[in-house]
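Asks: Need coordinates for the below:
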Amino acid sequence: MKIFVVLSACVAVSLCAAIQEDDKSALAALRQLPALEHEEVHDDLGQYSLHYVTAEGTRVSERGRLIPTEDGGQVLITEGEVSYVGGDGKTYTTKYTAGLDGYKVEGDHLPKPVELVPAPAASS
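Replies: Model (predicted):
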């Protein structure tokens, strides 16, 4: 009986390994394909907009636009979003901005910043 259980476990592990290798090779083949959608627009000032979708389902969109600064110059603000399907089958979406107030990123799958709680005042 023990030999049957051990043999069954070995067969199950080898079948799973073969399936995972097939998934990896299929994913590698998808990554070699050109983008299914690709749109990119630029202007003479350096502003841009782009959007593409890959064969494996990754979606990327980004926009760069100029905004005036207080000193009379201009700065390029970047806003974008990346979405992909993870190895667990879930869709992960990350949104980001970069500009005068720095780089900010958000997504449900990203760790949340820890909120500091003020320590109680020491009593004498």
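Asks: drop to CA atoms for contacts and neighbour counts, all remaining ones
Replies: Fine.
Asks: ok, longest strand in this structure?
Replies: Secondary structure of the chain per DSSP state E: the longest strand is strand 74-85.
Asks: Tell me which other helices or strands that one touches.
Replies: Judged by 3 or more C-alpha pairs under 8 Å, 6 or more residues apart in numbering; DSSP states H and E, strand 74-85 is in contact with strand 59-68, strand 91-99.
Asks: So which of these is nearest residue 13?
Replies: strand 91-99 (27.1 Å; C-alpha to C-alpha).
Asks: Neighbours of residue 75, how many?
Replies: Using other C-alpha atoms under 10 Å as the criterion, residue 75 is surrounded by 13 other residues.
Asks: to compare against the first, here's another:
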Amino acid sequence: MKLFIVAALFVAATVAAPVNPDTDAQILRYDNDNIGVGPYRVDVETSNGISQSAQGELKNAGTENEATEVRGQYSYVGPDNVVYTVTYIANENGYQADGAHIPRNQ
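Replies: Reported below is the predicted structural model:
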């Protein structure tokens, strides 16, 4: 019985906790086109300025070079209030990211 009371108090305290818009982001948009096979796409946007979009598909299906390829981008607001955006591709060659704030190898 004591365990139930402690658990109930914990749940009540969690539910009653104030929501801080600076740290507790809300999902504004979530689109998911994925039936578990074939190509997919997902788009997410949150109230704290984070957004993400990705699409993936199987390349060279049925061959020895078969690989999943994902292309996407994500953005976030940095501590300096600048929006940073990263575009990327992830495939058999690894994760390759690009953004104005990412140093490039010369």
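Asks: Can you calculate the TM-score here?
Replies: Between these two chains, after superposing, the TM-score reads 0.70 (TM-score structural alignment, normalised by the length of structure 2); 87 aligned residues with a C-alpha RMSD of 2.1 Å.
Asks: rewinding a little: how big's the offset between the longest strand of structure 1 and structure 2?
Replies: Mean deviation of strand 74-85 of structure 1 relative to structure 2 after superposition (mean C-alpha distance after the TM-score superposition for structure 1): 1.0 Å.
Asks: contacting residues around whichever residue in structure 1 pairs up with residue 71 of structure 2?
Replies: Residue 71 of structure 2 maps onto residue 79 in structure 1, with residues paired by TM-score structural alignment. Taking C-alpha atoms under 8 Å, 6 or more residues apart in numbering as the criterion, residue 79 of structure 1 is in contact with 62-64, 95-98.
Asks: could you pull out the strands for structure 1?
Replies: 37-42, 48-53, 59-68, 74-85, 91-99, 102-106.
Asks: And the contacts of residue 79 of structure 1, which is closest to residue 5 of structure 1?
Replies: Closest to residue 5 of structure 1, out of all of the contacts of residue 79 of structure 1 and judged by C-alpha to C-alpha, is residue 95, at 48.1 Å.
Asks: What's the match for that closest one in structure 2?
Replies: That one, residue 95 of structure 1, aligns with residue 87 by TM-score structural alignment.
Asks: Also residue 63 of structure 1?
Replies: In structure 2, residue 63 of structure 1 lines up with residue 55, judged by TM-score structural alignment.
Asks: residue contacts, the closest residue to its match other than its chain neighbours?
Replies: Spatial nearest neighbour of residue 55 of structure 2, chain neighbours left out: residue 41 (4.2 Å); criterion: C-alpha to C-alpha, 6 or more residues apart in numbering. Each residue near residue 41 of structure 2 by C-alpha under 8 Å, 6+ apart is listed here: 31-34, 53-56.
Asks: Many thanks, we can stop here.
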